[in-house]
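Asker: Below are the sequence and a predicted model for it; my questions follow.
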Amino acid sequence: MKTSRRHFLMLGMGMGVGSSLVLSRAAFADTANRLSATDPKAQAVGYVEDASKVDKAKFPAYAAGQTCANCSLFLGKATDAYGGCTLFGDKQVAARGWCSSYTNM
C-alpha cells in the first residue's frame, strides 16, 4: 500500500489531537486532586492556599515565611507548585499554602 502525503498529514494531525487530549486529561486530573480550602479536613486545620492570607488573630502560631513547601509534612519538592501532604492523603496542597499543623522538624 502506497501512503499518500495527504494520508500521512492526516495521520500526523490525528496523533497531535490525541496527544493533546491526553495532556489535557492529565492536567484536569491534577487540578481535580487539589485540596480545596472549603474541604472539611482543610477547614479543621485552617488550610489556606496562600500563606499571606492566614488569619493571624485566629492562628497566632503562624510566622512569616511558613509555607507548605517548607513544612516537614509536605511530600513534594520545594519547587513544586502543588504536592502531597501526609495530612490529606491523595490530595495536593499548594506549596505557598499553610495550615495549623505546620511543622519544620
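Answerer: Yep, it's here.

Asker: C-alpha from now on. contacts and neighbour counts both.
Answerer: Fine.

Asker: Could you find the closest non-adjacent residue to residue 87?
Answerer: In this structure, residue 87 finds its nearest non-sequential neighbour in residue 73, 7.4 Å apart by CA to CA, 6 or more residues apart in numbering.

Asker: what's the distance between the one you found and residue 25?
Answerer: According to CA to CA, to the nearest Å, residue 73 stands 28 Å off from residue 25.

Asker: When those two are compared, which one has more neighbours?
Answerer: residue 73 (18 against 12; other CA atoms under 10 Å).

Asker: Contacts only, for that one.
Answerer: Contacts for residue 73 (CA atoms under 8 Å, 6 or more residues apart in numbering) come out as 85-87, 102-103.

Asker: Quickly find the element holding residue 28.
Answerer: Using DSSP states H and E, residue 28 falls within helix 5-32.

Asker: Against that first model, consider the following:
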Amino acid sequence: MKASRRSFMILGASAAASLAYARLARADAQRLSESDPNAKQLGYVEDASKVDKGRYSNYAAGQECSNCSLYQGQPGDDAGGCTLFGAKRVAAHGWCSSYSNL
C-alpha cells in the first residue's frame, strides 16, 4: 500500500500534537508539597539542608533527591518525578527518609 501525501501530513500532525501535549503535561505536573500526607509520612523536605537530623539519623550530608535511585528527573532539572510519589514532582535538592543510592 502506497501512502499518500495527505495521510503522511495527517499522521505527522497527530504525532506533533501528541508530543506537544506530553511536554505540557510533564511541565504542568503538580509539585509535591511538604504538607502532603505521604510527604509528611516520609519526612520529605524540599531542601535537604533542613532535614531534622535528630528525627532522621539515617540522613547523611550530600543526600538529595537528584542523586537518589528513585528520582526520575534529568540532570539539571529543578524538580522531577519520584517512584514513591506518583505523578507529583519532587525538588531536586529535596530529601525523604526513603533515600536510596543503590
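Answerer: Yes, it's here. If you're wondering where the values come from, they're calculated on a predicted model, not measured in any experiment.

Asker: Can you select the buried ones among the contacts of residue 73 of the first structure for me in PyMOL?
Answerer: This is the PyMOL syntax for the buried subset of the contacts of residue 73 of the first structure, where burial follows 16 or more other CA atoms under 10 Å:
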select buried, resi 85+102
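
Asker: which of the contacts of residue 73 of the first structure map to contacts in the second structure?
Answerer: Mapping the contacts of residue 73 of the first structure onto the second structure (both residues aligned by TM-score structural alignment, their matches' CA atoms under 8 Å) leaves 85-87, 102-103 still in contact.

Asker: residues in the second structure matched by stretch 87-103 of the first structure, start to end?
Answerer: Residues 84-100 of the second structure are the counterpart of stretch 87-103 of the first structure, counting by TM-score structural alignment.

Asker: From the opening residue of the matching stretch to its closing one, how far?
Answerer: Start-to-end, stretch 84-100 of the second structure (CA to CA) is 12 Å.

Asker: May I see the buried residues of that stretch?
Answerer: 88-97, 99.

Asker: Pipe the residues you listed into TSV and attach distance to residue 22 of the second structure and secondary structure per row.
Answerer: Shown next, in TSV, are these (distance: CA to CA, whole Å; DSSP: H, G, I helix; E, B strand; the rest coil):
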residue	distance to residue 22 of the second structure	secondary structure
88	15	coil
89	15	strand
90	19	strand
91	21	strand
92	21	coil
93	25	coil
94	25	coil
95	27	strand
96	28	coil
97	31	coil
99	28	coil
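
Asker: Nearest to residue 47 of the second structure, out of the residues you listed: which one, please.
Answerer: residue 94 (4.6 Å; CA to CA).

Asker: how many other residues sit next to the closest residue to that closest one other than its chain neighbours?
Answerer: With sequence-adjacent residues excluded and distances taken as CA to CA, 6+ apart, residue 94 of the second structure is closest to residue 46, at 4.0 Å. When neighbours are defined as other CA under 10 Å, residue 46 of the second structure has 20 of them.

Asker: Great, nothing more from me.
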